[in-house]
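In: would you be able to build a 3D model of this:
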Amino acid sequence: METVRQRQQRRQSDAAAHRQRYTNNPQLHKFTLKFSEDTDVGNYFASHRIDVTNSTICNHCNALKLPTESPGMCCSNGKVVLMEPTIPPLLQHLFTSQDDIAKDFHDKIRFYNSAFTFASVGVRFDRELANAKNGIYTFRVQGSFYHRIGLLLPEAGSNPHYLQMYIYDTQHELHHRTNTIPNSNLNPAIVEDIKAILDEVNPYSINFRYISNFPEEDIKNLSMLIHTNIPGLDQRTHNVPTAPQVAAIWINNNVPPGAIQKRDILLRTRMNQLIHISEFSG
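Out: Prediction:
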């Protein structure tokens, strides 16, 4: 039986061997498809036709289904009703128009999307494959993939990022968003339009805007004192905390066993890094 440590060592060894093979074989870096203007791309890809002559339409949601698909797979025979959201006219204009503003939005749509993200991506990826200098850019992920939310307010002397821009220094938000991505040359008018759209229809943006409206004098630092010098209290059971701060207290009264899932607890180190700790850490 392979132990956890042995499995980790084997995986690390396999990953190192894979990187070594990739590095030692420069031919792998050149496997890209190049087509001239008169190349018939259809000769390089196999076509596959799907017969939809016998397809059916759901009586409840009007979904078009293939003959092999079951009757209730789309909406469970009307039990699932998805409300179609109303597209804001301004957003629809950015996607469908062909004017200069919309064309700039189309060309830099990933940059505009990144300028309004709420969280960063936490992932372990292969940096050698994710390199546009050698062959095709490939984003290869190994392990967990998650979104990471940091502090609600930026560190002293730092510019706001991610959800911090929805809360902190909103008077200069337009400047922060247009300059958050170097050399992106985002159009301030488009950034202002997207901000207005999100503030109108996005529940996360609306809630964070609500937090930003709290006056600073209403947000106070609170401290908690735990007194253990009570006569008759067993000091071997209740001791003074070793840390001067209490982050959170969980009360699991009347909760059946197995109903509580493993908690995801993050700590921010003095080096401004986030690390996971066990819920049993004292």
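
In: from here on, just use CA atoms for contacts and neighbour counts.
Out: OK.

In: for the spatially most central residue of the chain, what are its contacts?
Out: Residue closest to the average C-alpha location in the chain (Cα atoms, centre = their mean): His147, at 3.8 Å. Residues in contact with His147 (Cα atoms under 8 Å, 6 or more residues apart in numbering) are 119-122.

In: and this one, so I can compare the two:
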Amino acid sequence: MRGRYNCVKDFKEGIETIRYQLPQPKTCHFCNARLFHRETSSMCCKDGKISFPNIPICPEFMELICEQTPRGRHFRQYIRFYNNMFAFTSMGVHVDESVASNSRGIYTFRAQGAIYHRIGSLLPHTPLSVRHLQLYIYDTDLEIQRRMSQSVEAHEDIVRLIQRILDMHNPFVEKFRQLSRSPNLHQCKLLIKEQPLNQPQYCLPNASQVAAIIVGGEEAGHLSGREILVQTFGGNLINVQDTAGFYDPLQYPILFPFGTYGWDINTRDANRNKVSCRDYYAYIFQIRDDALSMIWLGGRLSQQYVVDNYVKIETHKLRWFEHNQDSIRADLYQGLQDAFNEGESDTVSIFISAPTFSSYI
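Out: All right, here's what the predicted structure looks like:
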């Protein structure tokens, strides 16, 4: 058995120790991001080439999350639960509970494998299976009771406050409430739209832009690969594409109470240049002294959001490699050319993979 050695038993106070202190953070003179030791402005805004407006914050949520009261501490501890209670989509992820539930040390959100956002039908199969989007539409008179029944930890005053804030500000909620009042609800479908191409990034979406109600046999028209047509009834969940701008606000209503769009495949900066997924989140994840952000005040929910979008960034990198094998001459990397040169004719025996650059980690 390996023995244990106490490395500090011979420590003497008289021994001189060397103290290291990192330099004070600097401020990017392009976007005002706080830059720590050895960070440069190319990381936050690509030396001023990228610029986005600050994500608007809700004063009511800001006050609640900053409260130094039992209610505020409870909300911060269970913020992921409250967000999930009001989320329009469900999140498929394998969370490493050995880290997340560890009572020692700080809370850590660690996911294993892929992350999926899924959306269900407008109406449930049974009254007892109402969840997520359906809570905004089906039997709204009992909405509070149904949300409270999800956990004994829920505080009714907090649930009512979140409901009131989202009813007041969120365009998705406005459209879903409108649908719930439709006399032909059982004949309706809901089209969740992409962000308009000509809309500036700083413009908040309104209810007519985020979704449309389709009644009866009315045609939805041509749908892009990222728009979603939610059926009235249906057993299958629909995957929300991570290239759609509504991917973030549908899953994180507490972080984006105004329905602010996240990154999508057509996101452009102030100069109308396309911005990659990595560059977009590298910009909005920065700490700026002149701008408050719910992303950095959300605690455990912010950890989930950062991990979720880091997985999105890595997925886009791998997707690029998958679809650009000809550009990187992948046949030379995986030995396919060598197999043909050696006269290998059995294509089944040739293993074909999708290699990446050696610099990809």
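
In: ok, and the closest non-adjacent residue to the residue nearest to the centre of the first structure?
Out: Val121 (4.6 Å; Cα to Cα, 6 or more residues apart in numbering).

In: for the first structure, what's the longest helix?
Out: Counting residues, the longest helix found in the first structure (DSSP state H) is helix 4-24.

In: please tell me which residues of the second structure that one aligns onto.
Out: Helix 4-24 of the first structure corresponds to no residues in the second structure, going by TM-score structural alignment.

In: so how far does the very next helix or strand once past that helix sit from its counterpart in the second structure?
Out: Tracing the chain C-terminally past helix 4-24 of the first structure and defining elements by DSSP states H and E, one meets strand 56-57 next. Comparing strand 56-57 of the first structure with its match in the second structure after superposition yields a mean distance of 3.2 Å (mean Cα distance after the TM-score superposition for the first structure).

In: sticking with Arg71 of the second structure, tell me its helix or strand.
Out: Counting by DSSP H and E, Arg71 of the second structure is part of helix 70-77.

In: with Arg118 of the second structure instead?
Out: Under the assignment here (DSSP H and E), Arg118 of the second structure is part of strand 111-119.

In: in the first structure, what residue corresponds to Leu179 of the second structure?
Out: Match for Leu179 of the second structure (TM-score structural alignment): Ile211.

In: thinking again about what came up before, which one in the second structure is aligned with the residue nearest to the centre of the first structure?
Out: Checking with TM-score structural alignment, His147 of the first structure has His117 as its match.

In: just Ala189 of the first structure next, same as before
Out: In the second structure, Ala189 of the first structure lands on Asp157 (TM-score structural alignment).

In: just the strands in the stretch 101-250 of the first structure please.
Out: 120-125, 141-148 (DSSP state E, counting those that start in this stretch).

In: what angle do the shortest one and strand 141-148 make?
Out: Read that as strand 120-125 of the first structure. 170 degrees (axes from the mean of the first three to the mean of the last three Cα atoms, to 10 degrees).

In: what about Ala167 of the first structure, how many neighbours?
Out: Actually, residue 167 of the first structure is Ile. It isn't Ala. Number of residues near Ile167 of the first structure (other Cα atoms under 10 Å) recorded here: 21.

In: show me what it aligns to in the second structure.
Out: Aligned partner of Ile167 of the first structure by TM-score structural alignment: Ile137.

In: what's the closest non-adjacent residue to its match?
Out: In this structure, Ile137 of the second structure finds its nearest non-sequential neighbour in Ser180, 4.5 Å apart by Cα to Cα, 6+ apart.

In: I'd say the match of Ile167 of the first structure and Pro124 touch.
Out: No: look at Ile137 of the second structure against Pro124 with Cα atoms under 8 Å: they stay out of range, at 10.1 Å.

In: so how far is Gln142 of the first structure from Thr23 of the first structure?
Out: From Thr23 of the first structure across to Gln142 of the first structure, the span is 19 Å (Cα to Cα, to the nearest Å).

In: those two - which one has more neighbours?
Out: For the pair Thr23 of the first structure and Gln142, the greater number of neighbours falls to Thr23 (13 against 10), based on other Cα under 10 Å.

In: tell me how far the more buried one lies from Lys65 of the first structure.
Out: 47 Å.

In: same question for Leu222 of the first structure.
Out: Leu222 of the first structure is 58 Å from Lys65 of the first structure, by Cα to Cα.

In: same question, Ile50 of the first structure
Out: Using Cα to Cα, one gets 12 Å for the distance from Ile50 of the first structure to Lys65 of the first structure.

In: more neighbours, the two?
Out: Lys65 (17 against 6).

In: for the more buried one, what are its contacts?
Out: 55-58.

In: so which strand or helix has His60 of the first structure?
Out: Going by DSSP H and E, His60 of the first structure is not in any helix or strand.

In: against Tyr281 of the second structure, how distant is the alignment partner in the second structure of it?
Out: For His60 of the first structure, the aligned position in the second structure is Phe30, judged by TM-score structural alignment. To Tyr281 of the second structure, Phe30 of the second structure is 17 Å away according to Cα to Cα.

In: more crowded one of the two?
Out: Using other Cα under 10 Å, the more surrounded residue of Phe30 of the second structure and Tyr281 is Tyr281, with 18 against 15.

In: Three-state assignment for that one, please.
Out: helix (DSSP: H, G, I helix; E, B strand; the rest coil).

In: could you find the counterpart of it in the first structure?
Out: So Tyr281 of the second structure corresponds to nothing, using TM-score structural alignment.
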